[in-house]
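Novice: Make a model of this:
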Amino acid sequence: MNKAELIEAISDESNLSKADAKRALDAFISVTGKALKKDDKVALVGFGTFSVSQRAARKGRNPQTGKEINIEAKNVVKFKAGSELSAHVK
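Specialist: Reported below is the predicted structural model:
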């Protein structure tokens, strides 16, 4: 499912116009991104938790040349699914 399909599904499920559903989804993405940038967690009970984790620097290999390279440390977004979401997937 891509973003356009998700907007259409939200619109159908919630009886919102597609424009309103798009604004709601864009607002969710924006607010979540801002919270994660401040190193906050975003927890949606039953759905899951978004958090930021530090990935340590490490050595890697260029697959084309085989030459060893240094990969810098960085922050990555993690998602842990909640119980209701996990139950829907089973």
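
Novice: only C-alpha atoms for contact and neighbour calcs from this point on.
Specialist: OK.

Novice: What residues sit buried inside the longest helix seen in the chain?
Specialist: Longest helix in the chain, counting residues (DSSP state H): helix 18-37. If you call a residue buried by 16 or more other C-alpha atoms under 10 Å, then helix 18-37 has these buried ones: 18, 21-22, 25, 32-33, 36.

Novice: can you check stretch 41-53 too?
Specialist: For stretch 41-53, a neighbour-count test (16+ other C-alpha under 10 Å) marks 41-43, 48, 50-52 as buried.

Novice: Following up with a second sequence; could you model it the same way so I can compare the two?
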Amino acid sequence: MSRTRTRADLIERAVAETGLPRAEVSAMLDDMLRLMGSALMNCETVKLTGFGSLQVRSRAARTGRNPRTGTEHEISPRHTVVFTPSAQLRQALATRVSGGDIRESTREVATVDR
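Specialist: Just a heads-up that it's a prediction; the model follows:
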């Protein structure tokens, strides 16, 4: 079964690995997420070496279709955040997949550890 990592999970793991106080780790994560969000709100790219980059992209207006009824409707233009994994992350995932650490029934990739 797939496991979603939450903010609390990340904090607990960082506390365990660094020995820093939970409040300090939590504040650091909050600051990092705030800085990343602020950069994205300013349409800047956030690059995290060894992990990937987050980039704001514009999507044009388009016609969508309700799959149930088939009726068409206009989807307004918007901005969206796109994640592009780094070469190292892609390689690690490819190694895991080829090594059999992927569930074939759901195509879920196992957690990648350094």
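
Novice: What range does the longest helix of structure 1 cover in structure 2?
Specialist: Alignment note (TM-score structural alignment): helix 18-37 of structure 1 is matched to residues 22-41 of structure 2.

Novice: By how much does that stretch deviate from structure 1 on average?
Specialist: Superposed on structure 1, stretch 22-41 of structure 2 shows a mean distance to its aligned partners of 1.1 Å (mean C-alpha distance after the TM-score superposition for structure 1).

Novice: List the contacts of that stretch.
Specialist: 11-12, 14-15, 45-46, 54-56, 81 (C-alpha atoms under 8 Å, 6 or more residues apart in numbering).

Novice: so which two of these are the farthest from each other?
Specialist: Greatest spatial distance in the contacts of stretch 22-41 of structure 2: 15 and 56, 31.3 Å, computed using C-alpha to C-alpha.

Novice: related to what we said a few turns ago, most widely separated two among the buried residues of stretch 41-53 of structure 1?
Specialist: Going by C-alpha to C-alpha, the pair spanning those furthest: 48 and 52, at 13.6 Å.

Novice: and the equivalent of residue 88 of structure 2 over in structure 1, how many residues sit next to it?
Specialist: By TM-score structural alignment, residue 88 of structure 2 lines up with residue 84 in structure 1. For residue 84 of structure 1, the tally of surrounding residues (other C-alpha atoms under 10 Å) stands at 12.

Novice: was I right about residue 84 of structure 1 contacting residue 90?
Specialist: No. Counting by C-alpha atoms under 8 Å, residue 84 of structure 1 stays clear of residue 90, with 10.2 Å between them.

Novice: How about residue 89 of structure 2, nearest residue that isn't a chain neighbour?
Specialist: residue 51 (5.8 Å; C-alpha to C-alpha, 6 or more residues apart in numbering).

Novice: Hmm, residue 86 and the one you found touching each other?
Specialist: Yes. Counting by C-alpha under 8 Å, residue 51 of structure 2 touches residue 86, with 5.2 Å between them.

Novice: Next, show the common contact partners of these two.
Specialist: Shared contacts of residue 51 of structure 2 and residue 86 (C-alpha under 8 Å, 6+ apart): none.

Novice: any idea how far residue 40 of structure 1 is from residue 52 of structure 1?
Specialist: Note on residue 40 of structure 1: its distance to residue 52 of structure 1, by C-alpha to C-alpha, to the nearest Å, is 8 Å.
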